[in-house]
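[1] sequence plus predicted model, see below.
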Amino acid sequence: MPGYRELARDGEFRALFVAHLVSVAGDQFARVALTVHVYNRTASAGLTALTYALTFLPDLVGGPLLSGLADRFARREVMVAADLVRAALLLVMAVPLMPLWALAALLVLVQFAGAPHGAARAALLPQILPDERYPQGQAVLSTVTQVAQVAGFLTGGALVALLGPGLVLVADAGTFGVSALLVGVFLLDRPAPRRPRVSAWPADLVGGARLVWGERRLRALVALACVSGFYIVGEALAVPYAAQVGAGPAGVGSIFAAYAAGTAVGMLLVAHLNARTQLRVMPWLAIAACAVLVPAALRPGLVVSVGLFALSGAASAYHLVANTTFVRAVPDFSRGQAYGLAVTALRVSQGVGVALAGLAAETVAVHRVVAAAGALGVLAAGGAAILWWVSGSRSNASRSGAPSRSDGTSRWDGPDAGKRYGRS
């Protein structure tokens, strides 16, 4: 299996990596800047929270509606266009004394533009890394996302204090400009996916939904991904959980860091496993990500709790396998649309899980809510695992790890899943 040095020598992947790193960090800067900006102008905690929520909610609509653009046009051009649109919108948002309603509207548009960009990147990565380097490349991008988010939040406040919200928004626009430049210059010019027929956009959306929900193995992968709606509860309730165990802000930071660090380490470890082993451990890791939260019912101290959260984060690395298997299994001409629908399902599960946990924590001790979410998650993950196992009963479980054919049709050929495939 090739190592990470070989990934670093791939010019296309290197450009994609740096572009993703700078844009993710810039997004976190902007989130901090916007919330500070709104609070400074309104002194309203409610409006501030609503502004922060607006940075996530449009993904629920943009995923299914706009991800299909990555299947209709050349994916490099989709990514460049999305980056330039976001850069322009952020520059407008940085204009002094911009009305709050206009800021909110522009913010929604920025998030909408992110949907086709993410779908195009996800669909393009298997073409950049068409062999067993693909899971490693996905692991690296997922890990850098965790690191960039943490670093962006930690440094965002300092940047806002130093430069002010307006200049931080300009800096975020600059990160999208850098991303567009790297993608446009260093990624190869690949044509738009070859489609079996020309169809209207609504038909693409319906066809993508039928593909995802009609194929049992794809449906099982989405179900496994949605298990995160249970184990994310520990992270969502980090502040009250830390307070309950007698820890202050440092305890909150430790909980967040435990999840992020555990996830990063877990992904790097999983990426080193061969394809057969990855697919075997995937459902068990989904179960473990929830099961390790059940001991929270005993109300352990901060140190033990941080260890539990780190283990949950490490086990959540099964997402890497589910993600790469899903993307490879979907025909290339529908990959962007299918990916957008899967991400939407994931976001909905996380949003519902966080909302219900927050309501439960109003009347039930936080450590019990976390433990209950873990126990329910074990049941949900077990059901998703059974669906996965049943879907593969007619053949070896490892065969879903094979890449798609160059003609756009997917194939399940486990015995060849570990061999190298030439760059197309």
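    Structure received.
[2] going forward, measure contacts between C-alpha atoms and count neighbours the same way
    Fine.
[3] how much space between residue 221 and residue 279?
    11 Å (CA to CA, to the nearest Å).
[4] sorry, wrong one. I was asking about residue 225.
    For residue 225 relative to residue 279 (CA to CA), the value is 14 Å.
[5] here's the one I want to compare it with:
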Amino acid sequence: MRIAVIGTGYVGLVTGACLAGFGNRVTCVDVDEEKIRGLQEGTVPFYEPGLGDVILSNQRAGRLAFTTALPEAVRDARVCFITVGTPSDVDGSADLQYVLEVAEQIGAALEGPSVVVTKSTVPVGTADRVRHCVARALEARGAGIPFSVASNPEFLREGAAVADFLHPDRVVVGADAPEAEETLRELYSFLPQEKVLFMDIRSAEMTKYAANALLATKISFMNEMARICELVDADVEKVRLGIGSDGRIGYAFISPGCGYGGSCFPKDVRALRHTALQKGYSPRILQAVEDVNEAQKHVLFQKILRHFGGELGGRVLALWGLSFKPNTSDLREASSLVLIQDLLGAGASLRLHDPVALEEARRLLGNRPGLAFLTDHYEALEGADGLVLVTEWDLYKQPDFRLVGQKLREKAVFDGRNQYSGPELRRRGFAYYAIGRP
């Protein structure tokens, strides 16, 4: 099957590369010439485990190509995936300008029947707008080419995206015509039939937002529980074990920490909230989820400030972990960025380390006074007044605390992911602070 994938971010690259692995001929399109040139040379523009190997093997086999020429890619494509970004607008809504621009361009280039599939996370009603844009462009050409539209929201986790695509819990598809459903059933025939769920388009468009909002709600609830546990001198980790053992709840997404980030949870909660407000409903839970998460990103700063008596001028702190989660270089809405701004604003200097996100952090933060970017996590500790763990990379899980204590000027650990043993560190002479733990 010939497939065009427009947009080479996490979703587009993983989708295109993995589908090529099943024998499809896939062309991935992007307007960024430098990115496309790098992909043609085998350079993946972000860190995603396993993706580079999948891309390279399919390029060598002639099944996967990269181009900036959208018309050539979609001309005879049986399926056109739209995987461009839908960033939050100023009011929290999803900005659909790129999705609709691509839909227009597809309509201007199609030369045969095709299914136009939105894989970007989009609000309810987007399929209608995509259909209108494609139809308008075809009409302007005087071309009576048949097409259909579908919604196929992605559920990929950064850091595990390739495995998630190849072995998903489910694939959700909303199609507007039997031929679209038939084509997408054929495309996903590498999966067990029961894993591909077909529904009406509007329900499919809503599913991704609803799933992410629910997961974000669980995280924010546990962060609220952590605050309460600190007030009553309880241990939120013990509470987590207790409630997670209930089969109705489980352990997924109930780990407290210093706030969630990334490209999905923050944006999708806002977009779902905006959709509700547009329809005259005030979604109180969604607003609370967002408020709790934004407040949680400042919790570590408050703990650091209290430890140093409210004065951080001249203090040096080592930060371990900058990406919004492990196994990715993505810093979009990362908790680390909020903490860095708080600490710099209070006069502290920072020594930063991350296994893969240092260059992206340098690009975002620049060479600001008070920032040092270190390629060795132990070197980041040299002369620091404390260690702050922000992202729970495996590299940081079992450090040599004897060496940590030797390198730090003051033995203080601020654990934003409840990764270390407080009693053990205190026995070693460290001051230890965590989230919702005594």
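    Sure, I can see it. If you're wondering where the values come from, they're calculated on a predicted model, not measured in any experiment.
[6] can you give me the TM-score here?
    Remark: TM-score between the superposed chains equals 0.25 [TM-score structural alignment, normalised by the length of structure 1]; 178 aligned residues with a CA RMSD of 7.2 Å.
[7] higher neighbour count, residue 221 and residue 279 of structure 1?
    residue 221 (24 against 21; other CA atoms under 10 Å).
[8] which element is the more buried one on?
    Element membership for residue 221 of structure 1 (DSSP states H and E) is helix 216-226.
[9] how about residue 27 of structure 2?
    Residue 27 of structure 2 belongs to strand 25-29, assigned by DSSP H and E.
[10] neighbours around residue 89 of structure 1, how many?
    When neighbours are counted by other CA under 10 Å, residue 89 of structure 1 registers 20.
[11] which stretch of helix or strand covers it?
    Per DSSP H and E: helix 75-93 holds residue 89 of structure 1.
[12] ok, and what's touching that helix?
    Helix 75-93 of structure 1 has contacts (CA atoms under 8 Å, 6 or more residues apart in numbering) with 69-70, 103, 106-107, 109-110, 113-114, 116-118, 120-121, 123-124, 166, 169-170, 172-177, 179-181, 183-184, 187-192.
[13] longest helix in structure 2, please.
    helix 201-232 (DSSP state H).
[14] what comes up buried for it?
    Across helix 201-232 of structure 2, burial judged by 16 or more other CA atoms under 10 Å covers 201-209, 212-227, 229-230.
[15] ok so, going back, tell me the helices and strands packed up against the very next helix or strand once past the strand holding residue 27 of structure 2.
    The helix or strand immediately downstream of strand 25-29 of structure 2 is helix 33-40, counting by DSSP H and E. Secondary-structure packing of helix 33-40 of structure 2 (3 or more CA pairs under 8 Å, 6 or more residues apart in numbering; DSSP states H and E): strand 64-67.
[16] for the strand it packs on, buried residues please.
    Neighbour-count burial for strand 64-67 of structure 2 flags 64, 65, 66, 67 (criterion: 16+ other CA under 10 Å).
[17] what's the next secondary structure element after it?
    Following strand 64-67 of structure 2 toward the C-terminus (DSSP H and E): helix 70-74.
[18] ok, residues contacting the helix or strand following that next one?
    Counting by DSSP H and E, the next helix or strand C-terminal to helix 70-74 of structure 2 is strand 79-82. For strand 79-82 of structure 2, contacts defined as CA under 8 Å, 6+ apart pick out 2-7, 74, 99, 102-103, 106, 114-120.
[19] which members of the residues you listed occur in helices, if any?
    Mapping the contacts of strand 79-82 of structure 2 onto helices (DSSP H) picks out 74, 99, 102, 103, 106.
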